[in-house]
Every structure is written in structure tokens, then in C-alpha cells.
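Engineer: Sequence first, then the predicted structure, then my questions.
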Amino acid sequence: MTLKMYGFFRSGTSHRTRIVLNLKNIEYAFEGISLAKNEHKTADFKMKNPQGFVPVLEVDLAHGSETLLQSPAMIEWLEEQYPEPALLPKDALGREKVRALAAMIGCDMHPINNKRILEYLRNSANFDESAIEQWCQHWIEEGFQALEQILSADTERGDYCYANQVSIADAYLIPQVDSAKRFKVDMHQYPNIQKIYTTCMALPAFQKAAPQNQPDAI
């Protein structure tokens, strides 16, 4: 099985997928799709993903190729196809907790601050750059306040989002922290989140996945 990912270095969804691929030591080819140059809007790319979203994962299988869309589904597929090292706990309740943390970020925080929303605010709602930054800060801080509270209340949590196990929740969190820093969110408000970020960024898989270390970084 061979894999090829189409992504963008600063895309949070691409970033979280890279982290999972690296944690599982999966080799993959890469082709950059520049969101800055609107390459995701081209007819050629929309043949791969009609939504024009990154990442896209192409998988060559024995019976032919498949195109995988949407990073949450890709990450679940990678967990099933490459079960070791496991990025979900063995028990059902643990898996629910990890998926819930990931969904808080992937469903309720990240989408509100992505490129297409910000473009609409600029072009149709006449937001200036100061208002854009305030928008992003508001929704990130609202999400991080809730996440910080959950992490603080978990007496069994270790160095990561869940227990002492690196999980898909960490793969979702680290790109969101990078986004928060880009929008000048004061991370001192969230000591547990910041500690998890520091712990994860000491691991090679997370370092290798960092936006500045990608071949398409600008």
C-alpha cells in the first residue's frame, strides 16, 4: 500500500494528519496545494475533492486506488489500517473521551477560523484585519477555556490529553495551539494546554510535522 497526501503546510487539518502519519511511522509522498495561491480552488484539485479542502489522501491498493477525504475520517482509517502504535485507548470510555476532545477542536474551534470563513468575513462582511484577529481570538479562547477546564478536572491525566498515552486528541490540539499563537492568543491562560504542547513538541513525530518543517513552507 502506498500513500500520497495533498496538503498545505499551515493547514491545521493537514498538520494533524501529518502528525498521525508520523506517529505511526507511515511513509507517504507529498504534493503541496497552496491555499495562499488558491490552488485548492482549481478544477484539477476539485476533481480530487469537490469541496476543495485539504488534505486529500490517495491510497494505492491491490485492487486500485482510493481517494480519502476529511481528516477525521482519514485519521480513523489510519488507526484501523495501522493499529500500532495505537492512538486510541483500548477501553470504550477512554476512546469516547479522546474522540470528544478531538471533536471539540476539529468540529467547534478549527472550522470557525479557517480560510474560507475568514475570506467571507473580509470580502462579504467587510471585517478589517483587526476584526478578523478578534474573531479568531474569541472562538479559540472560548474553546480553550472549556478544554482547559476538562483537562484540569481529569485527575487521571498524565502528560498528554488523555492519561500518559499520545492520542489523536494530541494530534488535533497541537495544530490548534499553533493557530492560536498565530492569532496572538495569550497561552499563559491555559497552563495544561501549554504543558501538553511542550511535551508533544519534544517528540520527533510532532517536530517533523510542524508547519515550518514542510517542503512547501513559505
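Structural biologist: In hand now; what should we look at? Quick caveat: nothing in here was measured; it's all calculated off a predicted structure.
Engineer: From here on, just use CA atoms for contacts and neighbour counts.
Structural biologist: Will do.
Engineer: Against residue 181, how distant is residue 71?
Structural biologist: Between residue 71 and residue 181 the distance is 22 Å, computed by C-alpha to C-alpha, to the nearest Å.
Engineer: Give the other helices and strands that the host helix or strand of residue 119 contacts.
Structural biologist: In this structure, residue 119 sits in helix 115-123 according to DSSP states H and E. Applying 3 or more C-alpha pairs under 8 Å, 6 or more residues apart in numbering; DSSP states H and E, we find helix 115-123 packed against helix 129-153.
Engineer: still on that earlier bit, what's next to the helix holding residue 119, contact-wise?
Structural biologist: 111, 127-129, 132 (C-alpha atoms under 8 Å, 6 or more residues apart in numbering).
Engineer: Residue 164: which of those is nearest?
Structural biologist: Of all the contacts of helix 115-123, residue 164 sits closest to residue 111, with 28.1 Å by C-alpha to C-alpha.
Engineer: structure B:
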Amino acid sequence: MKLYSFFRSGTSHRLRIALNLKGLSADYIPVDLRVDENSGAAFKALNPQGLVPALDVDGQVLIQSPAIIEWLEETHPTPPLLPPGAAARARVRALAAIIGCDVHPINNRRILIYLRQQFGADEAAVNAWCATWISAGFDAFEALLAQDPQRGDFCFGGVPTLADAYLVPQVESARRFGVDMGAWPLISAVDAACAQLPAFARAAPLAQPDAPH
């Protein structure tokens, strides 16, 4: 497998976590978003949307991190990223969707570029924008964690799931935008627990070959 990734991309980060949790390795091929390499003809021939991550599996290119992670779950079911039971799986998927559907998409790079270029937003305004939507999502996420009497060290139960793979990159992004994580102690505790696992540590942005060192 070949993983087309950018070290600071939250969607790439969540896929790296999922691959590591599954015990799978892929050749890392950096796509430098800072110089718009993703918009070039070579990468768009692989992914017409021009977004990372993309996963080349024996010549078949998979795109969109939720679809790729679902493919991983279907083709490499052990260890699972979803718990047994339809209701439990729905809860984990909902936690992941708070991040994947409601927080990350309106804070990603192309949105922030548009805010700067079309609306003249300075860095303080961009950071305030990001903090607004991160805070809204994290408030709900924290409340859901607090409502779960069976919760262990992770988002659901005692082992990491799909929800943790989505949450940890968003916490990383929150810190990058200067968001004070003190308001969400349960989220912070989950993030700390995940950080102790090699699968998460190896997936971290600064651990990637294209990260500044």
C-alpha cells in the first residue's frame, strides 16, 4: 500500500492512526499542501478532488478518509475499530461524526485560505473562527463522554475505537489554533491515554517523514 499524506492534515492523521491500530504499514508518500502539490496534475490524476489522504492498494486508489477507514474495517476486521452491538457502533460513529462532519470540514485548510483571501481575515480572526467551531463540537463531545457510565480510558470502553482516531487529530488541531483544552477534561484525558499507545505516537504529525525537524 502507498499512503499519500501530509503530516499536518487531520484527515491523513486519522487514517494513519487507523492503519497503525490495524497493524498495517504503507509506504509514505508526502504531498506538500504548503506549495499546493495536491493541486498539481500528477496528484489530481490519482485523486481528482485534490485532497489527502489517498491510499493506493495494488493500483486501486481509495480516497476520502471515512471511506478508506470503512474499507480497512471491512477488509482487516481485527482488531475492530467498532464495538459489538448496533447501538454501541452507532454511538461510536456519532462521536466520530461530530469531528468528521461538523468540526473538521469548516476548519480545514481550504476554508481558512478562503477566509483570508476573500474576506480579509487576519490570523486572530481565523483562530477565532476555528475556536468557535472546535469549542461547539468539543462541548457536545465532552457531554456525551460524561453521560457514558461504562466509559473507560478511551472514547468508548477500554480500547481505542473509530472515535479516538477522529478525536486525537482534532485535539492536535485545537492546540495548533491556540484553543485552551482546559474546558474539556474528559477529552484531554482520552487524548493523554491515546498518546501512550504506539499506534497513536507513530501517527503524530511531528513523527512523519515530511514534518519539519
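Structural biologist: That came through fine. What you are looking at is a predicted structure, and each value in this text was computed from that prediction instead of being measured.
Engineer: Neighbour count and distance to residue 217 of structure 1 added to the contacts of helix 115-123 of structure 1, as CSV?
Structural biologist: Shown next, in CSV, are the contacts of helix 115-123 of structure 1 (neighbours: other C-alpha atoms under 10 Å; distance: C-alpha to C-alpha, whole Å):
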residue, neighbour count, distance to residue 217 of structure 1
111, 14, 22
127, 16, 27
128, 11, 26
129, 12, 23
132, 18, 23
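Engineer: Translate residue 40 of structure 1 into the numbering of structure 2.
Structural biologist: Structural correspondence for residue 40 of structure 1 with respect to structure 2 (TM-score structural alignment): residue 38.
Engineer: For the residue lying closest to its match once chain neighbours are set aside, list the residues it contacts.
Structural biologist: Closest residue in space to residue 38 of structure 2, ignoring its immediate chain neighbours: residue 50 at 5.1 Å, by C-alpha to C-alpha, 6 or more residues apart in numbering. Contacts for residue 50 of structure 2 (C-alpha under 8 Å, 6+ apart) come out as 38-39, 43-44.
Engineer: Looking at structure 1, name the residue matched to residue 50 of structure 2.
Structural biologist: Using TM-score structural alignment, residue 50 of structure 2 pairs with residue 52 in structure 1.
Engineer: How about residue 20 of structure 2?
Structural biologist: Counting by TM-score structural alignment, the partner of residue 20 of structure 2 is residue 22.
Engineer: any idea which element its match lies in?
Structural biologist: Counting by DSSP H and E, the element that carries residue 22 of structure 1 is helix 12-23.
Engineer: and the next element down the chain from that helix?
Structural biologist: strand 29-32.
Engineer: so what secondary structure elements neighbour that following strand?
Structural biologist: So strand 29-32 of structure 1, by 3+ C-alpha pairs under 8 Å, 6+ apart, packs with strand 2-7.
Engineer: Tell me what angle the strand it packs on forms with helix 12-23.
Structural biologist: Inter-element angle recorded for strand 2-7 of structure 1 and helix 12-23: 150 degrees (by axes from the mean of the first three to the mean of the last three C-alpha atoms, to 10 degrees).
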